[in-house]
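Asks: Predicted model, plus sequence, below.
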Amino acid sequence: MGAHPWHYFFPYSTDVNSALQALREQEFRTGRFGLATLRTLAYNLGLLETFDEEFSHSEESPEELIEEYGSVQAAIETVLDEYAEDGTNSILDMLEVSVVPKLSAVSPLSESDLLELFGTDKPTKEMVISSLIEEQNPQAWQKFWESIDRGEGRYIIVYRGNQPVEIFFAGYSFD
């Protein structure tokens, strides 16, 4: 099927792993993972009817999974097991923060990469959106997304002035 990119902005925390885990819980509770993510993509591409014919939607809701397995973490682990081969197409696939790129982890961009992509080591949200989401800087967009392998993620601290305000998480699904 091919890897799918994903990205999120989340309020800044000095503890990036805590922010990652809070984002994972948020996305789990809203059900934005797995087939739901692909269904949204199919809708945006005008392929919803074909998608609905191909895939069954018998998945339990996040609330049902939490109740069944006793905690959010146990429910997320169950979902990860269910989607083990292809991943969830979401931040749920990222289990930890790592100083170097690796599977199922988000890692920071280096200061030199930030300077190359944005001309500063304190990029604003507008810079991140225009370069990495809207592709207004094709070279930056290509360098960033091509540096990420399937099943990996990156994070960037986003600034307003000299104050960190958000964390941008981005990556690719496993398949």
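Replies: Received, thanks.
Asks: When you work out contacts or count neighbours from here on, use the C-alpha atoms and nothing else.
Replies: OK.
Asks: residues contacting Pro11?
Replies: Going by Cα atoms under 8 Å, 6 or more residues apart in numbering, Pro11 touches 19, 165-167.
Asks: Nearest residue to the middle of this structure?
Replies: By Cα atoms, centre = their mean, the chain has its centre lying nearest to Ile91, at 3.7 Å.
Asks: put this beside the first:
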Amino acid sequence: MGASAWDYYVPYREDLGAALEELRHRVFLAGEYYWVGGGDWLPEEERRPRPSSLDELWADEWTQHSGTHSILDVFHVQREDEEPEICAVQSVTAEEARKATGTERLTRDHVPAIRHLARERGYGRCAVLHDDHGTPQEIYFWGWSGD
């Protein structure tokens, strides 16, 4: 199948980890992810219902192998000083923002200029996006995952 790109905008919260957890919960409950057990490639009688919890989802061997092609494939936000870790999200640093856009205060208009910062499968990025007055308004999460 190959990796899939995903991206999400959520209202700003100072705690990026809590924002990620809320987003993951919303995506799971809405079923907005690839569920290998219910894939169209399976005969109807072999399809399984979607899991009732994230633990049940990740207990599935096929999910462990192929992922969900969504934000569910990343589990936490890393600190800026940590080495990039698979299945994690890193914030765009001030230096990365300046280099890509000329400013540290990113807005939605800057998203096309920072998308390249998530370039490896299994890793996510996030950026706080500001309004025209420099006030944080939302968080943009994006990345590539799945197999």
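Replies: Looks like it arrived, so ask away. These figures come from a predicted structure and were not determined experimentally.
Asks: Spatially nearest residue to the residue nearest to the centre of the first structure, not counting backbone neighbours?
Replies: Spatial nearest neighbour of Ile91 of the first structure, excluding adjacent residues (Cα to Cα, 6 or more residues apart in numbering): Arg24 at 5.9 Å.
Asks: sorry, back to before: which pair in the contacts of Pro11 of the first structure spans the largest distance?
Replies: Among those, the pair separated by the greatest distance (Cα to Cα) is Ala19 and Val165, at 12.1 Å.
Asks: what's the overlap in contacts for those two?
Replies: Taking Cα under 8 Å, 6+ apart as the criterion, Ala19 of the first structure and Val165 both touch 11-12.
Asks: Relative to the second structure, what is the average displacement of the top helix by length along the first structure?
Replies: Ranked by number of residues, the top helix in the first structure under DSSP state H is helix 16-30. Aligned to the second structure and superposed, helix 16-30 of the first structure gives a mean residue distance of 0.4 Å (mean Cα distance after the TM-score superposition for the first structure).
Asks: What is that helix packed up against?
Replies: Helices and strands touching helix 16-30 of the first structure, by 3 or more Cα pairs under 8 Å, 6 or more residues apart in numbering; DSSP states H and E, are strand 5-11, helix 62-69, helix 72-82, strand 96-97.
Asks: Helix or strand next in line after the shortest one, which one?
Replies: Going down the chain from strand 96-97 of the first structure, the next helix or strand is strand 105-108, by DSSP states H and E.
Asks: Where does that next one end up in the second structure?
Replies: Strand 105-108 of the first structure corresponds to residues 88-91 of the second structure when matched by TM-score structural alignment.
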